[in-house]
Each structure stands twice: as C-alpha cells, then as structure tokens.
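Novice: Okay, predicted coordinates and the sequence, questions at the end:
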Amino acid sequence: MSRLPQSRSKVQKLEPDDVVALVSPASWSDESWLAESIATIESWGFRARVGRHATDRLGYLAGGDRERAADLNAAIRDPEVRAILCLRGGCGSLRLLADVDTDALRADPKPLIGFSDITALHQVWRRAGVPSVHGAVAGTRMDTVRQLLVGERGEPVRSDRGQFGADLTTTGTAFGPLYGGNLDMLARSVGVVDNDLEGHVLLLETHREVGLGMVDRALTQLLLSGALARVLGVAVGTLEGFEEYQDREWTVLDVLRDRLGSLGVPVLAGLPLGHLENPVSVPLGVECELDADAGALAVAPLTA
C-alpha cells in the first residue's frame, strides 16, 4: 500500500448530526424500505432528510423526471446536506443527466451513494470532479458506507474465490482512480457524457437480462468508442444471474475474457461489489491499488 496516494477528494467527512438526503432519482421503493433506510441513517448519528418526491410513483419511476431532478438538485443545493443516498436503482437515472446542477455540486461537493442504474449519475459526479460511492445502505456490510462517510479507510476488498466469475482473475497490479459501475449503464452513456477512462481502474458489474449478447454489445460499444483504450486495470464485481447460463457452449466468462483480453491489463474478479444481498461499498473517483496476485482492491478514503 506504500504507493497508494491519498484521496484527491474534496468532500468533507460527516460529523454527528449532519444531514443525509434520501432521494429517488430512478425507480420507487416501498414504504418499508424507506423507513428502514431512515432508521439506519439515524442509527449512525446523522439526520435523514427525505426528498419531497421520494415516494412519488409514475409507472416504474419514482415520479416524473422534473420532480426527481428537483429532489436531487434540492439536496445538492442544500448546505446542510453532506451526502445524498439514492434509495434504489431500477430505471430512470439516465433521464436526469442534463438536469443535474453541476455548478452547485462543484461549489459544495458532496458524495452520491448508489449503484446499478445510479451509475448514470455517478458519471455526472465524475465529470464534476466529485467522488461518489458505489454501493448501498443494505445487507450485513452496510456499515462500509458509514465508514466511508466519516473518513475511515476501509479494509481492502478481497476477491471471493467461491464467487462466480472469480476465475477471470489474471496477474499484475494497477494504480489509478477507480471508476465504473453497471456495465449496461456505462455503455448506454457513450455519446452522452465524456467517459474516456484513460489512467483509471475500471469497475464492472452486471446482471443477466437478455443473455450474453447484452454483455458483448456493451463491452464492444465501450471498446469501439475508445472509452477503455487506456484503462490500467479492471475490477469485476458480481455477474448476477449468469451462474448457470450458457449460449451455444459459451458462458459470460468466455465473453468477458474475449472482450477484456484485448486490453492487456490486470483483471481482478470475484469482488463482492454490485448486485449482492450483502454488497461492499467503495468510493469512485479516488485512487486505488488493484493487486490481482494478492486478490485485493485497496481504495483510498472518500474524504479529504
């Protein structure tokens, strides 16, 4: 870890009684999940402030685009809010990319917490130069979020050799800022945001929806766009739903080896990140050390 630089983050660590905003920029959550999230935030010594439209419903969305963007921007502009928790992913974050008040975010940096569909918004935070958190306040490892918010350096995230996909791990080490998230969301943002990841360690997680073709198309789109041309390493999280799936004798591991192999960089897989019952949360936009030989991903603190 001697080569791992300190975080370049400008976000402040949270203190007792600080405010965490709870918003729904994508799909809606039921009332029990909202209540549980509030209870968790308050048990950590923070104040939970629920967005005005956080419980709205419009089909699978948590209300209209204007209302969801308004809640997000209200949290960004509120000087009392020191972190923003997305209650769930689902669908809808991509619709808000042009509406986020990035000027206000740069003026008062605060981390966003979420994963899956929230990957679209993580790209706005990256563009603004503000670190964020890939993860969720859920499961037995939810305290990793609290640790990040109060400025603690978490333990390195270790590869689980029993997790499906761990066999993708190669050898070597890589150093650079960690960035990424859900594979499909990263690919769908090509041409929408600047997603050139030169000098970064790429984080990827995915889940099965329409088969191996989705994974192939998404990776190919990122490769052809040049977004992955100069990445330094790849950290692979969960590959949910692909465990028993094959298509003409190929598995998702064959697709990933075929596509990622062209990068010629270290790959560390089997990480407990993404669509898991008990996911680990990690900062995005801060320095990391990926050590495929040791099976560990060490990430600098989220806060300055």
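Specialist: Looks like it arrived, so ask away. Residues are numbered from 1 along each chain as shown.

Novice: alpha carbons only for contacts and neighbour counts from here, please
Specialist: Will do.

Novice: isn't residue 156 right up against residue 299?
Specialist: Yes - counting by C-alpha atoms under 8 Å, residue 156 touches residue 299, with 6.9 Å between them.

Novice: Of these two, which one has the most company?
Specialist: residue 299 (29 against 17; other C-alpha atoms under 10 Å).

Novice: Counting neighbours, what do you get for the closest residue to that one other than its chain neighbours?
Specialist: Take residue 299 and drop its neighbours on the chain: the residue closest to it by C-alpha to C-alpha, 6 or more residues apart in numbering is residue 288, 4.2 Å away. Using other C-alpha under 10 Å, residue 288 has 28 neighbouring residues.

Novice: now swap in residue 98 and tell me
Specialist: 12.

Novice: what's the answer for residue 204, then?
Specialist: Neighbours around residue 204, by other C-alpha under 10 Å: 22.

Novice: want to compare, so here's the second one:
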Amino acid sequence: MQTDPLSFQPLPTLAKGDRVAIVSPSMAAPARWPAVFELGLNRLSEHLGLEPVEYPTTRRLGATAAERANDLIAAFADDSIKAVFASLGGDDQITYVKHLPVDPFRRNPKPFFGFSDNTHFANHLWHCRVPSFYGGHIIAQFGMHGEMDKFTLDYLTTALFHRGECALQPSEEFNDIGLTWNDPSLLATRRAYEPNDGWYWDGEGAASGISWGGCLESVDELMRHGQRLPSLEEFASIVLVTETSEDLPPAPVVHRVYRALGERGILAQVRAVVVGRPKAWEFDNQRDADARRAYRAEQRRTTLHTIRQYNPTVPVVQNVDFGHTDPQICLPYGGLIRLDPAQRQLWARF
C-alpha cells in the first residue's frame, strides 16, 4: 500500500455539551432565511447535543471581508470552541481567504464543516495542515425540510465524535430538487427523493492518499486567480475530490476545468479521483427526470474522458454522496481516502 508523506495535525473529538461556533464566511444566509437557520440550530442541539455560538457576522448582511475573516480567526483562537460550522456557502471567499494568517489555525486545530464556496477556507486549512470536513451546513443539512437525513446525521456524528477509518456506503435514495426556503410553512414537508444509482467505478488497482479539492467551480477559481494549490510533489500523495454546484455547469465547462487540472500536470500525479453526485435541478433550471438523468450521465462521461486523456489508469469513482445533493457524507478534507475498485469499496479516515 502507498504511504503518505503529508503530515496533518489530528483533530480532537467532541463531547456532548461542547460549544461550537456558527459563522458565515461567505453570505449571511441566516439573515435571508432565519426560520431555516433557527431550525438548523435547534437540530444541532437536539440531535448532537452541542451548544451553538453565533459569531458577529453570522446574520449580518453586507459584512466586510475583514469582519468575516475576524470571525474565523476568533472561532479558532477560542479554546472553549470545539468545532466550527458554516451557515451556508456563497461566492466570494476567493477575495479574502488568501489574506488569512496561518498561525491561529495551525495552533488551534479543530473540525471545520463547510462545502461549496467554503472550499477556499478548507484549502487554506489544508495548507495549514489542519484537516476539515467537506459538508454539514447549518441551513442546507441541519435545516433540511421535513427532517434531517439519517444518512447525513450518521456521518456528521462520526466526524464529530469518532476518529479512525470508516467504510463509506452509497445512500439508497437521494434528493436534488429543492423546496424554497422563502416559505417557512414548507419546513415540515419532506422533499422528493428518488432511488440512487450507486457509485460508478473505473480503473484498476487499490490506491490511497490525502484528500484535496472541493467544489469544481471553486477549484477553477483557485487556478484562474493564481491562489495557492498543493505542489506537484504533494499531488503525488493526493486523492482529488470534486463535485459541482447548483450552477449546474454544462459538460464543456466541466471538461475545461478538468483539462486545466490536466495541463497543470495535476491529473497525471494524483493517486485517485473521487467525484460527488452532480446536482441536476435548480429553481431557475427545473429539469424533468429524464433531463436530470441525461445531465448526470453526460457529466460522468465528460469527467472520465478528460481524466483519461491525462491519466489512463488512475482509479476513478463517481456519483459519491457528497456535495450539493442530499443525503451527504461530510467527507474528510485533508484526511486519508482509500479505494479498492476491484471490490468496489471506499474508505475515509475521520
């Protein structure tokens, strides 16, 4: 089995009653959807026994980048805070995360939960050698219509209270058709779910490595704005993890981002590629079932075809349960991922 030369700090586990920070590193979504946010906070307390502590810009629309950065720094610096949760994503972390210091995060490692635009902060923590978890927004996952997905809650429980390797499993059903957060009367209504296809495998040979990546559109932003990426030497120890957002990027866009990864020499280096289940429906693009299936299939073909142009043999698994659909694995980011394509098995070290 391959060994890992990257050295990350261990994350502490939590205990019931611990205080956890709630922050809005991108948009102050709780100010727009307060009922959903309050539901999410209540479930954090009821299901996990944790005490949420809101930071100053959590509900402040128009908070400056400096103010949001200060919340992140303060949450990590406070020894009484044992984990940090993002309320939701957004689209502007690229403008300020590059200016964050290193020492407050490196000196105070603790679990951070966030995905989508929070890719940028997860990447910053990665370079501080602090692992995080890609998933678990207060509004999107804890505030899920109807009730929290048990699948999601089980992986959140693992990430918070346990350490060690966990065999990951595909969900039996999934949802990517939303209900509006603008109508609080819908919060008790369960969303429409459909049977999950499972995971799609390609390539041979077992592999393992440290996870890095995130939302493909954010990875694209990191590259196009010249932000810090792992070195090619580090990519030789990495399992690349990607997924696409509610922007529903068409196949040519997905191709160009993977092509950029290939032209940089990254795809030739990585040990494996793990791709999240694509979201295929959004309020401004309400596709029917056939169109959603076709979109997901085209993205899978495009992703695999582009990867194979740069790496003919690397193991690839797609449609994995993380990212912008539910239920969701809060996937370790900066944690060990292990794959066995022959056995169709995937593990992550939490």
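Specialist: Happy to help now that I have it. The structure presented is a predicted model; accordingly, all values stated were derived computationally and were not measured.

Novice: one step back: state the distance from the residue nearest to residue 299 of the first structure to residue 18 of the first structure.
Specialist: In this view, residue 288 of the first structure and residue 18 of the first structure are 27 Å apart by C-alpha to C-alpha, to the nearest Å.

Novice: Equivalent analysis for residue 34 of the first structure, please.
Specialist: Counting by C-alpha to C-alpha - residue 34 of the first structure and residue 18 of the first structure are separated by 19 Å.

Novice: Strands of the stretch 51-200 of the first structure, start to end?
Specialist: Secondary structure of the stretch 51-200 of the first structure (DSSP state E, counting those that start in this stretch): strands at 81-86, 112-114, 132-134, 157-158, 173-182.

Novice: okay, those in JSON lines with mean neighbour count and distance to residue 204 of the first structure next?
Specialist: Listed next are the strands of the stretch 51-200 of the first structure as JSON lines, based on neighbours: other C-alpha atoms under 10 Å; distance: least, C-alpha to C-alpha, whole Å:
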{"stretch": "strand 81-86", "mean neighbour count": "23", "distance to residue 204 of the first structure": "19"}
{"stretch": "strand 112-114", "mean neighbour count": "27", "distance to residue 204 of the first structure": "14"}
{"stretch": "strand 132-134", "mean neighbour count": "27", "distance to residue 204 of the first structure": "11"}
{"stretch": "strand 157-158", "mean neighbour count": "18", "distance to residue 204 of the first structure": "14"}
{"stretch": "strand 173-182", "mean neighbour count": "24", "distance to residue 204 of the first structure": "5"}
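
Novice: how about those strands in TSV, adding distance to residue 250 of the first structure?
Specialist: Conversion of the strands of the stretch 51-200 of the first structure to TSV gives the following (distance: least, C-alpha to C-alpha, whole Å):
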stretch	distance to residue 250 of the first structure
strand 81-86	35
strand 112-114	31
strand 132-134	29
strand 157-158	27
strand 173-182	22
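
Novice: quick one, what contacts the equivalent of residue 280 of the first structure over in the second structure?
Specialist: Counting by TM-score structural alignment, residue 280 of the first structure lines up with residue 329 in the second structure. Each residue near residue 329 of the second structure by C-alpha atoms under 8 Å, 6 or more residues apart in numbering is listed here: 135, 151, 152, 155, 156, 321, 322.

Novice: Neighbour-wise, give me the winner out of those.
Specialist: Neighbour-wise, the contacts of residue 329 of the second structure (other C-alpha under 10 Å) top out at residue 135, 30 neighbours.

Novice: quick one: contacts for that one?
Specialist: If you count contacts by C-alpha under 8 Å, 6+ apart, then residue 135 of the second structure has 113, 114, 115, 322, 323, 328, 329, 330, 331 around it.

Novice: could you check the distance from the counterpart of residue 50 of the second structure in the first structure over to residue 186 of the first structure?
Specialist: By TM-score structural alignment, residue 50 of the second structure lines up with residue 46 in the first structure. Using C-alpha to C-alpha, one obtains 32 Å as the distance from residue 46 of the first structure to residue 186 of the first structure.

Novice: More neighbours: which of these two?
Specialist: A direct count of neighbours by other C-alpha under 10 Å for residue 46 of the first structure and residue 186 places residue 186 higher, at 23 against 20.

Novice: Would you agree that one is in contact with residue 193?
Specialist: No - between residue 186 of the first structure and residue 193 there is no contact under C-alpha under 8 Å: 9.7 Å.
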